[in-house]
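Asker: After the sequence you'll find the predicted model.
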Amino acid sequence: MTNRRCNFAIASILTIGAIYGTTAQAATCEYLVNSEWNTGFTATIKIKNDGNSAINGWQVGWEYTDGSRMTNSWNANVTGTNPYTATNLGWNGNISVGQSAEFGFQGTKGSTGANAQIPTVTGSVCGGGGTPTNHAPVAAAQATPTTGNAPLAVSFSASGSTDADGDALTYSWSFGDGTTGAGVTAAHTYSAAGDYTAVVTVSDGSLTDTASVNIAVTTETGNTPPNAVISSDVRGGKAPVVVAFDASGSSDADNDPLTYSWVFGDGSTGTGPTPSHLFSDPGSYVVTVTVSDGQDSDQASTTITVTDGSSGAARVDNPFRDAVWYVNPEWSAKAAAEPGGASIADINTAVWMDRIAAIEGTSTAMGLRDHLNEALVQGANMFMFVVYDLPNRDCNALASNGELLIAEGGMARYKAEYIDPIAEIVSDPAYQNIRIVAIIEIDSLPNLVTNLDVPACQEANGDDGYREGITYALNALAPIDNVYAYVDAAHSGWLGWDSNFGPAVDLIAGVVTGTDEGWSSIAGFITNTANYTPTVEAYLTNPNLNVGGQPVRSSNFYEWNSYFDEKSYAQEFRNKMIAKGAPSTIGMLIDTGRNGWGGTGRPGSVSSSSDLNTYVNDSRIDRRYHRGNWCNQSGGIGYKPWADPYPGVDAFVWVKPPGESDGVADPDFEQDPDDPAKQHDPMCNPASNNTDNPNVGTGALADAPHAGRWFSKGFQVLLENAYPPLDQPAGPPAQ
């Protein structure tokens, strides 16, 4: 749950560069600095074919020696963490004689105020540069046997993998059935029949390559079972509703003819690959198709939610208004046990469904149904929970890595084992009088705007990626009248630059309008979830105010971002969505649980300095070293949850429960037993520097546990730095 790359746009002020090449080589490779400012730069590498024949595919490399780092790229596949290697995309790999290809990137400088470095561009296509600093390894995978009856024991080897630089290699395996392994050789037993793709990822510590091998596991008869696939034209609606089903995408490796039998969950059955069925009564129905090849079979299921428009609480414009807000007893008990924590222990916080097991709950933790039942006991009619388990979750971070991976069939599990059970629970008529607010997949779509240089985000940008998962979630929840979905919109310090804001609005609006019910599938958007950006920068209200001859937004802290706080960002985000076609009733939420920034460091007035950076640093509420610092900051409890705080803002909310860690501080961490995929992110290390701006520290608190775990020290800091003071009741803020 984090802010990742903080990219920004600035007018080009100069173009300087260096060309490397002679008349003998295939191409000249030119490094151009397009624009630069105190802390960063944008640059382009241009490859011009000066040879006598077309270039079919290219690879170039470069390395910074002054501490500069690349943060974002476009028009090339860029790997490495300095040195960097870039290869062509599918459309720009062929360069005819006399023609050019180019790609661009953005970066941070090694020293504030220094001139942007112009490194040497190397590559076999360039003259005078030789080969790139580092070659990616070449992965190879073998398996013995590749076919057989279940249970089938298979030995894997990647010993044929090579690395041109002679680097030491590491090997990680995904066996295709949800299990993994490591080592140049591995062994695995497939217990069930099916077709599996085992993938090995080979790394030289900087670059990676993958190779795969297919394993066909059959039954004792030697037959390969079919693979069942199910879809429907809608996920439900108001009774009566006709739903068209489709299992024609099912397949059989032996090309056997298939038969289809259906159970619709309401006592009715059907046959054929594409039946339609009328659901007459409200309810949640699990529809199952059994696909048979005559010997073996496979099943697939989906959940259809049918509602009665006349039953339950009426749909409202703002689910937080005039409501009794649920208090999570688990969080409340932890808060009350802390010194001073009782002052906020009776406040609503969101319940996080951050893994499949969280839905059912455990012997020590309440599940989703447990919380909803508790809401009934409390007499609460507003319950807020977080949908947070996309495959490749939080693709540009390590602290909040999830249990599902796209490469391991995670999207199918996300739909069947995560979203469908959630939809089934929240559609239970027992909860129809509760306004159920669903916060949809934090840190997902914003990563597809700014972080496509990260391989996991590139993967999430394609098939089985974030768009598909969020669309499926919204389609599953939209038919349930008392569910109100709010989609993540990051925060001002992430998407506030013009170069990010417009593409983010286009992307997110496109996903929403691509759902079954379009704009009606959501109640609005949420900003600042799990982040620390102030709700209002009280003393910095005009980003274009001139101080020392420069606009405030050009300061080192704001880096030309025009949005200093969440109020201005949220209201403008809403305006842009309305311009895209969203209804005027669309609402915004702002997470204020940790953005109060009180305490002794809070300024009490605007600075009188004529130096721009001094003026900003003395005036700003946000006390972070850098707006990109997101992990366990020394923030403070902010505004208490409240409905209708500003025009267009449905509520202040505490989505990230105060006291829960953002990520583990210790690089030598012990694995989280519940979420073993979570790792250490350098941004959570108090001894490290910001990964995008090495000139500043992370500002992270020491001794923090894994993300989501209780962090007593962090909770105490939030209490100490609360603003407004904790003894003030919730209520409308100063405008």
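Answerer: Received, thanks.
Asker: from here on, contacts and neighbour counts on C-alpha atoms
Answerer: Will do.
Asker: in the stretch 601-735 of the chain, which spans are strands?
Answerer: Here the stretch 601-735 of the chain has its strands, by DSSP state E, counting those that start in this stretch, at 642-646, 649-653.
Asker: host element of residue 412?
Answerer: Per DSSP states H and E: residue 412 is located in helix 410-413.
Asker: continuing past that helix, what's the next helix or strand?
Answerer: Per DSSP H and E, the first helix or strand lying C-terminal to helix 410-413 is helix 420-426.
Asker: So which elements touch the helix or strand following that next one?
Answerer: Scanning forward in sequence from helix 420-426 by DSSP H and E, the next helix or strand is strand 435-440. Contact here means 3 or more C-alpha pairs under 8 Å, 6 or more residues apart in numbering; DSSP states H and E; on that basis strand 435-440 packs against strand 382-387, strand 483-488.
Asker: second one coming, line it up with the first:
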Amino acid sequence: MTRTRRTTRPARRRRAAWLFATAAVVVVAVAATVGVGAATGWFGALGPTPPGPGTRFVVAAESAAAQAAAQASGTDTTADAGEAKDAADFLAAQPTAYWLTPERDPIGAVAARVTALAGEARTQDATLALVVYGLPERDCGNHSAGGLSPTDYPTWIDEIAGALVQASEVRAVVILEPDSLSLATECGNLDDRVAQLRAAVAALQRENTWIYLDGGHSNWHPAAEQARLLTAVGLGGVRGFSLNVSNFNATDAEVSYAHAVARNLDAPAHAFIDTSRNGAGSNGEWCNPPGRLVGQASGTIGDDVVDTNLWIKPPGESDGPCNGGPAAGEWWPAAAIELTHQARR
């Protein structure tokens, strides 16, 4: 469920399709029905009001932090145990994206998960924030390797899409397949990635859902190259692109990069920035770097290009077996303590 990326140069990572014409037809039909696309200059907007500063995102009871907080033993009074409980409690209360992966929420179960999360968003009068992370050859065999087969992936996506349609009144943000495009040239599978992402966009579109293709980060591809990769998929049906997911780059750098990428695109483009672990900036490492801190709370920044920020990578989950961490996606109490020690004061 976690993705890990270098901040100085790309790490080695993740290494059928539905017709693109279908995506185009869906976009045109929805734009005609909603009546907003051309009038506002949105980048594939599928709802009346896009997310922005002040957006309240759901606090999910299913988060790893919430589970860690619930499992903490009240009889363990050691200093580390108390700090770990405090850190888990703090993180469990923060609006953070939920990562849908086939390992945790497989075919046959993922729709129920989305339905439950949508119910929480409805109860909280909040926006649902999902990361869809299940592409075939995910992470090119690196720490977050996995994903579905080319034949199973569309089925899984359709189940997610069906659950979102059933919760049509719930506003949702979907971060689609972190690293998939930024890694594609390195992994040699850009054509496959483009087809898979086009198909996923076509399936996931609905009113009140805003889809963001992942756009890497400011220390990876030059802005023009990242724009070329986004354009290869096509801008129809998506709101924009996500940046800094699972990374640590300073917010100002990512805001500048968002504007640079947008200037290189042929359609109006909007960005989401992950601020979950960038409170101390980057030290040049991409996998469990020490000394990092949580960043700005979700929904607190934004401008004419950057819709807002979101804690996309759940703080406290490991990037992989590096710098003392457990396997990718596992809860790591020591990291949770370090990331939150200033925020909890």
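Answerer: Noted; the coordinates are in hand. None of these values were measured; they are calculated from a predicted model.
Asker: what's the closest of the strands of the stretch 601-735 of structure 1 to residue 458 of structure 1?
Answerer: Residue 458 of structure 1 sits nearest to strand 649-653 of all the strands of the stretch 601-735 of structure 1, at 31.5 Å, using C-alpha to C-alpha.
Asker: okay, the helices and strands packed on strand 435-440 of structure 1, which one's buried deepest?
Answerer: Most buried of these, by mean neighbour count (mean count of other C-alpha atoms under 10 Å): strand 483-488, with a mean of 25.
Asker: That one vs structure 2, average offset?
Answerer: Here the mean offset of strand 483-488 of structure 1 against structure 2 after fitting is 0.7 Å, by mean C-alpha distance after the TM-score superposition for structure 1.
Asker: residue range for that strand in structure 2?
Answerer: Strand 483-488 of structure 1 corresponds to residues 209-214 in structure 2, going by TM-score structural alignment.
Asker: Residue 315 of structure 1 -> structure 2?
Answerer: Under the alignment (TM-score structural alignment), residue 315 of structure 1 maps onto residue 47 of structure 2.
Asker: From residue 172 of structure 2, how far off is that match?
Answerer: Noted for residue 47 of structure 2: a distance of 10 Å to residue 172 of structure 2, by C-alpha to C-alpha, to the nearest Å.
Asker: Settle it for me: which of these two has more neighbours?
Answerer: In terms of neighbours (other C-alpha atoms under 10 Å), residue 172 is the more surrounded of residue 47 of structure 2 and residue 172; the figures are 27 against 20.
Asker: List the contacts of that one.
Answerer: By C-alpha atoms under 8 Å, 6 or more residues apart in numbering, the contact set of residue 172 of structure 2 is 127, 128, 129, 130, 208, 209, 210.
Asker: what's in contact with stretch 304-317 of structure 1?
Answerer: The contact list for stretch 304-317 of structure 1 (C-alpha under 8 Å, 6+ apart) reads 235-241, 279, 281-287, 423-424, 427, 429, 432-435, 476, 479-482, 523, 585.
Asker: Endpoint to endpoint, it covers what distance?
Answerer: Stretch 304-317 of structure 1 stretches 25 Å from its first residue to its last (C-alpha to C-alpha).
Asker: For it, which residues meet the burial criterion?
Answerer: If you call a residue buried by 16 or more other C-alpha atoms under 10 Å, then stretch 304-317 of structure 1 has these buried ones: 304, 305, 306, 307, 308, 312.
Asker: Format the residues you listed as TSV; extra columns: secondary structure and distance to residue 459 of structure 1.
Answerer: Shown next, in TSV, are these (DSSP: H, G, I helix; E, B strand; the rest coil; distance: C-alpha to C-alpha, whole Å):
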residue	secondary structure	distance to residue 459 of structure 1
304	strand	29
305	strand	31
306	strand	34
307	strand	36
308	coil	40
312	coil	41
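Asker: Just to check, residue 431 of structure 1 is in contact with residue 374?
Answerer: No: Residue 431 of structure 1 is not in contact with residue 374 according to C-alpha atoms under 8 Å; the separation is 10.8 Å.
Asker: Neighbour count for the two, which is higher?
Answerer: It is residue 431, of residue 431 of structure 1 and residue 374, that has more neighbours when counted by other C-alpha under 10 Å, with 20 against 17.
Asker: so how far is residue 422 of structure 1 from that one?
Answerer: Per C-alpha to C-alpha, residue 431 of structure 1 is found 13 Å from residue 422 of structure 1.
Asker: and what of residue 28 of structure 1?
Answerer: Relative to residue 422 of structure 1, residue 28 of structure 1 is positioned 56 Å away (C-alpha to C-alpha).
Asker: Could you do residue 644 of structure 1 as well?
Answerer: 28 Å.
Asker: which of those two has more neighbours?
Answerer: Legend: neighbour count by other C-alpha under 10 Å for residue 644 of structure 1 and residue 422, higher for residue 422 (22 against 19).
Asker: and stretch 246-256 of structure 1, which stretch of structure 2?
Answerer: Using TM-score structural alignment, stretch 246-256 of structure 1 corresponds to no residues of structure 2.
Asker: Could you check which residue of structure 1 pairs with residue 66 of structure 2?
Answerer: Matched to structure 1 by TM-score structural alignment, residue 66 of structure 2 sits across from residue 333.
Asker: Now do the same for its match: helix, strand or coil?
Answerer: Three-state call for residue 333 of structure 1 (DSSP: H, G, I helix; E, B strand; the rest coil): helix.
Asker: Just confirm it contacts residue 345, I think it does.
Answerer: Yes: with contact defined as C-alpha under 8 Å, residue 333 of structure 1 reaches residue 345; the gap is 7.2 Å.
Asker: These two - which one has more neighbours?
Answerer: Neighbours were tallied for residue 333 of structure 1 and for residue 345 using other C-alpha under 10 Å; the higher tally belongs to residue 345 (20 against 14).
Asker: so who does the more buried one touch?
Answerer: Taking C-alpha under 8 Å, 6+ apart as the criterion, residue 345 of structure 1 is in contact with 331, 332, 333, 335, 336.
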